[in-house]
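In: Kindly generate the corresponding structure for this input.
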Amino acid sequence: MKTIIQVLLTIAIIVLGYFCVESINKPVRFKKEYQQRSEKVIERLKDIRSAQVAFKAVNGRYTSSFDTLSTFIANDSLPMVKMEGSLTDSMIAAGMNELMALRKGIIRRDTSRISVMDSLFSQKPWMPDSIGIVPFTNNAKFEMGVGVIETASGVNVMVFEAKVHNNVYLNGLDRQEVININDKQRKMERYPGLKVGSLEEANNNAGNWE
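Out: Below you'll find the predicted structure:
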């Protein structure tokens, strides 16, 4: 009987020790995974921002369609200006500026075109049609919209926004931890997720992590 009690006590101590260690390791694992996922999602949002800025430079507007954006990345190009020649110190001292040098042929500007993919995403391992896919999900897509807002000075500004809720890209992680993050961000009056740009204010396409 004494032996059985000792065995049961040993098992109870082992189980209790496991739960104590797990209570410490569980939030540590969550934090690590949360940071890894956030970094990848932020990287993708930065790619969306770069593509949108380039799209606007070529087309004069943003797009709310990831299909349009991926086609632009895969097939379109950006102008690249190459300048040959330069102003010498004596030319500058004589009052010559770049425009005057261009007219005199001292400086030349040649415009060529380079593909969007090579210009912006040559080091990226993903295909253009995956730019709208949220990492760590089963092909879930970012929410994206475009609009025009009036600034305090009365100027109309084109804006775009791309975002993903915490519940989407943190799916599969500890549910209570995700709920806690959402609650904390809501109390701070922040979007409970990651986003770039804004449809409510002209924020120069900033990300809410910046």
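In: Please make it C-alpha for all contacts and neighbour counts, starting now.
Out: OK.
In: Pull out the buried positions in the longest strand along the chain.
Out: Scanning the chain for the strand with the most residues, using DSSP state E, yields strand 156-165. Buried residues in strand 156-165, counted by 16 or more other CA atoms under 10 Å: 158-164.
In: For the residue most central in space within the chain, which residues are in contact?
Out: Among the residues of the chain, L45 comes closest to the average C-alpha position under CA atoms, centre = their mean, at 2.0 Å. L45 makes contact with 162-163, 195-196, according to CA atoms under 8 Å, 6 or more residues apart in numbering.
In: what's the following helix or strand after the helix or strand where it lies?
Out: Counting by DSSP states H and E, the element that carries L45 is helix 2-59. Using DSSP H and E, the helix or strand that follows helix 2-59 in sequence is helix 66-75.
In: One more, so I can put them side by side:
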Amino acid sequence: MKTVINLVLAACAIGLVYICYGSIMGPINFDETKKAREKEIIARLIDIRKAQQEYRTLHQGAYTDNFDSLIDFVKTAKLPFIMKVGTLTDDQLNNGMTEKKAMAIINKAKRTNKWDEVEKEGLQNFRRDTMWVAVMDTIFAKGFNPDSLPYVPYGNGAKFELAIRKDTTKAGAPLNLFQAQVAYDVYLGDLNHQELVNLKDVQTKLGKYCGLRVGDIEQPNNGAGNWE
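Out: A predicted model of the protein is given here:
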């Protein structure tokens, strides 16, 4: 009988140790896994932000809420890049010369093959040439796959929520905003349920979005992420 009691007590002790270990390591493991996953998700959100910012430059300041359009833009679009040679001197600037005027004089000389005015204004070594470079070669690392943009890492095929807002300010100026986001449930749903509930409860009480987000369609934030 004594042996049986000892075995029961030993089993209870082991159970208590396991429970204590779980209560300590559960939050730690959850937090470590959360950080590892969010590192990759944040990198993807930053890629979306880069693509949206460049998309905007070629679409009159507007963003897109369609991933297919964004992917096609990244694959095919080219951006202007101005190669600059030479600078205007203080004397030239004080005399009213601007880069626009300088290029007008130079372009006129190219058309007429008369370079007197170029020499008179001292613009022989001044050049501004526009080159067009592919978006893929400009803002993304070599080997980047544009087709991956919509998909949430660790999301089992889930896509980011993409939204835009076209509006005007009180002064009547155009207002274009975008946001891309993913909820905790999408990429943390397979982890400790109670830890996830606790995380969401804290965020909700703080009035924060329960997940990761870049940009904001409610108020301008210059495309910042909520982790920054």
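In: hang on, the earlier thing: mean deviation (superposed) between the helix holding L45 of structure 1 and structure 2, please.
Out: Following superposition, helix 2-59 of structure 1 is found to deviate from structure 2 by 1.5 Å on average (mean CA distance after the TM-score superposition for structure 1).
In: how big is the angle separating that helix from helix 66-75?
Out: 70 degrees (axes from the mean of the first three to the mean of the last three CA atoms, to 10 degrees).
In: on that earlier part again, report the mean distance between the longest strand of structure 1 and its aligned residues in structure 2.
Out: Averaged out, strand 156-165 of structure 1 is 1.2 Å away (mean CA distance after the TM-score superposition for structure 1).
In: corresponding residues in structure 2 for whichever helix or strand comes after that strand?
Out: Note on strand 156-165 of structure 1: by DSSP H and E, the next helix or strand toward the C-terminus is helix 166-169. Under TM-score structural alignment, the match for helix 166-169 of structure 1 in structure 2 covers residues 184-187.
In: Now tell me what touches the matching stretch from outside.
Out: 37, 152-155, 158, 196, 200, 210-212.
In: now stretch 172-183 of structure 2
Out: Here stretch 172-183 of structure 2 has contacts from 45, 48, 61-65, 152, 159-169, 210-217, 219-220, 223, using CA under 8 Å, 6+ apart.
In: Show the buried residues in those.
Out: Buried among the contacts of stretch 172-183 of structure 2 (16+ other CA under 10 Å): 45, 48, 61-65, 152, 159-165, 210-217, 223.
In: which ones among the residues you listed are found in helices?
Out: Using DSSP state H, 45, 48 are the members of these that sit in helices.
In: what would the contacts of L45 of structure 1 look like in TSV with distance to I13 of structure 1?
Out: Shown next, in TSV, are the contacts of L45 of structure 1 (distance: CA to CA, whole Å):
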residue	distance to I13 of structure 1
A162	50
K163	47
K195	47
V196	50
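In: which one among those gets closest to A74 of structure 1?
Out: A74 of structure 1 has its nearest neighbour among those in A162, at 19.9 Å by CA to CA.
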